[in-house]
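> Return atomic coordinates for the entry below.
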Amino acid sequence: MNQHDPVNQLDPADQLARALAFRRLHEEPRPFVVPNPWDAGTARLLGGLGFAALATTGAGLAYGLGLPDGGNRVTRHDVLANAAVIVSATHLPVSADLESGFGETPDEVAETIRLAAAAGLVGGSIEDSTGRAEDPVRPLDEAVERVAAAVAAARALGFPFTVTARAENFFQGRPDLPDTIRRLRAYEAAGADVLYAPGLPDAESVRAVCAAVDRPVNVLMGSPALALSVADLGELGVRRISVGSALSRAALGAVVRAAEEIRTQGTFGFGAQALPYPEVNALMTATAPTAPTATED
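Got it, this is the predicted structure:
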């Protein structure tokens, strides 16, 4: 850790309580939705709407910085600084999109987990993508070593940091379900707490992934291609649901539509869909949710 790394403002007991609360959510009989804020304001809004946990979005952060997602354009420092801001804005557990671990070696992935914990996070995902268009997914043996390093670093912390392992085949244009399942099983064997294959195309592929592993499965929603409800996903065996960059893209879509209305029609009807000024102020000044209690029960 160096002087430029984010500083954890959480009391250790608070971080432990958040970590235990996050673990318990994965044990509930019905799946839970973990929405993805991209700054302190959206974290406060989502926390105030009653969600039980939050997760950062690398793509949403990139868009907020005026960058395209992918290609390793957003640095580890950017991601962890953003995560620390989100953690400080809520009493909810926060997990992070840690990309592919921000390093080419397992040791660098392990350091990313330690720095994520130091930023106040209680979980994070490590994906098997490379960021290279010509070779987008890592060889399985290499990917497993990286997941194992992340798990070892997490287990050495003073609280249960939840490691999510992501198989990126479908997200990277490689719609190979058998290989995706093979990868998720290998990441489970390496100790990952949660398994995740973003971009699954239909209910049957979701069902197949959930049936193939024994750890909780996270599914990415927000795409019209996978039009399933929370109840539908629960029936398929899903334990956690995230929306990735979809909320940030929905917000950008609202801005584009409003701007187009102004530019092309010279009208301002979009204001009817905006949150009223007093309501936004109230949401931003409302008392933060009560911190969870650190118990194993």
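> From here on, just use CA atoms for contacts and neighbour counts.
Fine.
> Find the nearest non-adjacent residue to Ala190, please.
Nearest residue to Ala190 in three dimensions, chain neighbours excluded: Ala148, at 5.1 Å (Cα to Cα, 6 or more residues apart in numbering).
> Quick check: Asn72 is in a helix.
No - assigned with DSSP: H, G, I helix; E, B strand; the rest coil, Asn72 falls outside any helix and is coil.
> What about it, how many residues nearby?
14 (other Cα atoms under 10 Å).
> Before we compare anything, build this one as well:
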Amino acid sequence: MTDLATRARTLLDLHRPPELLVLANVWDVVSARVVAATPGVRALATASHAIAATFGYEDGEQIPLDLHLDMVGRIARAVDLPVSMDLEAGYGDPGETARRAIGVGVVGGNLEDQLRPLDDAVAAVEAVLRAGRDAGIDFVLNARTDAFLLAEPGADRGALLAEAVRRGQAYLAAGAPVVFVPGVVSREEIAGLVAGLGRGRVSVMSVPAASPPGRELAELGVARVSTGPFTQRVALTALQDAAAELVAGGTLPGATRSLS
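Here you go, the predicted model:
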């Protein structure tokens, strides 16, 4: 467990400002190895949506937990970097799911609140952190609030920001080191999250053609940026484009590299 404890501490330290932790989410062993071998990469995070899609399941805990954990364990064993898992909403038992994730080599994870009553959401955060302590590691919980992601169309953005901050402050008070707020891409809203939660406490998702670049996120005081399912979509876009070029009479891209 010492190695896991060291990886957990390394992952936690990577959230310290002023540097931004950049996580290009992975979904299988080959994607993990390719990302891990990229200069500058210091940790990995899995994407539940992408892993589910790999096996033909929809997102939202539709993939069986055993299958999900099997893939994440394969990823963790294939690399020498700390691995954070997307725990989704905890599969009905966040503490037990975190315990099992730690058992396959995971040292951190996302946990969705799905806008459950705040007391219930805080209890889930506490259960995950307790699983880490029981295993002898400082589990790096990226406590996710869905205040923006699950908002009704046309909802007041100021009210959503206030709710995200309210929930995030509760998760930080419960011991989570960082709060993940997907659905936020504007500089103003990101700055509002940092003002409400603190520098080095906010995690966001990079959305193609919408999110600020990493250097600006670092300047705003964001701790962590991840890509969710978008890295898999980048890979699949390249695959479909190559297939279209082939069937149109062309050839594969000349810049293709041997990465597997």
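> Counterpart of the residue nearest to Ala190 of the first structure over in the second structure?
Aligning on TM-score structural alignment places Ala148 of the first structure opposite Glu126 in the second structure.
> And for Leu16 of the first structure?
In the second structure, Leu16 of the first structure lands on Ala5 (TM-score structural alignment).
> Hmm, Leu283 and Gly48 of the first structure touching each other?
Yes - at 6.8 Å, Gly48 of the first structure and Leu283 qualify as touching, with contact defined as Cα atoms under 8 Å.
> mind listing the helices in the stretch 51-200 of the second structure by residue range?
Assigned by DSSP state H, counting those that start in this stretch, the helices in the stretch 51-200 of the second structure fall at 65-78, 94-103, 118-135, 157-173, 187-197.
> Point out the most buried one among those.
Highest mean neighbour count among those (mean count of other Cα atoms under 10 Å): helix 94-103, with a mean of 21.
> Mean distance between the helix or strand harbouring the match of Leu16 of the first structure and the first structure after superposition?
Per DSSP states H and E: Ala5 of the second structure is located in helix 2-13. Mean deviation of helix 2-13 of the second structure relative to the first structure after superposition (mean Cα distance after the TM-score superposition for the first structure): 1.5 Å.
> does Gly237 of the first structure really touch Glu204, like I thought?
No - counting by Cα under 8 Å, Gly237 of the first structure stays clear of Glu204, with 11.1 Å between them.
> circling back to that earlier point, list the contacts of the residue nearest to Ala190 of the first structure.
Going by Cα atoms under 8 Å, 6 or more residues apart in numbering, Ala148 of the first structure touches Tyr187, Ala190, Gly191, Ala192.
> Tell me the spacing between the equivalent of Ala251 of the first structure over in the second structure and Leu23 of the second structure.
Aligned by TM-score structural alignment, Ala251 of the first structure pairs with Ala235 of the second structure. The gap separating Ala235 of the second structure from Leu23 of the second structure is 16 Å, by Cα to Cα, to the nearest Å.
> neighbour-wise, which of the two wins?
More neighbours surround Leu23 than the other of Ala235 of the second structure and Leu23, with 21 against 12 (other Cα under 10 Å).
> Can you spell out the matching residue range in the second structure for stretch 33-49 of the first structure?
Using TM-score structural alignment, stretch 33-49 of the first structure corresponds to residues 22-38 of the second structure.
> can you pull the buried residues of the matching stretch?
22-29, 31-33, 35-36 (16 or more other Cα atoms under 10 Å).
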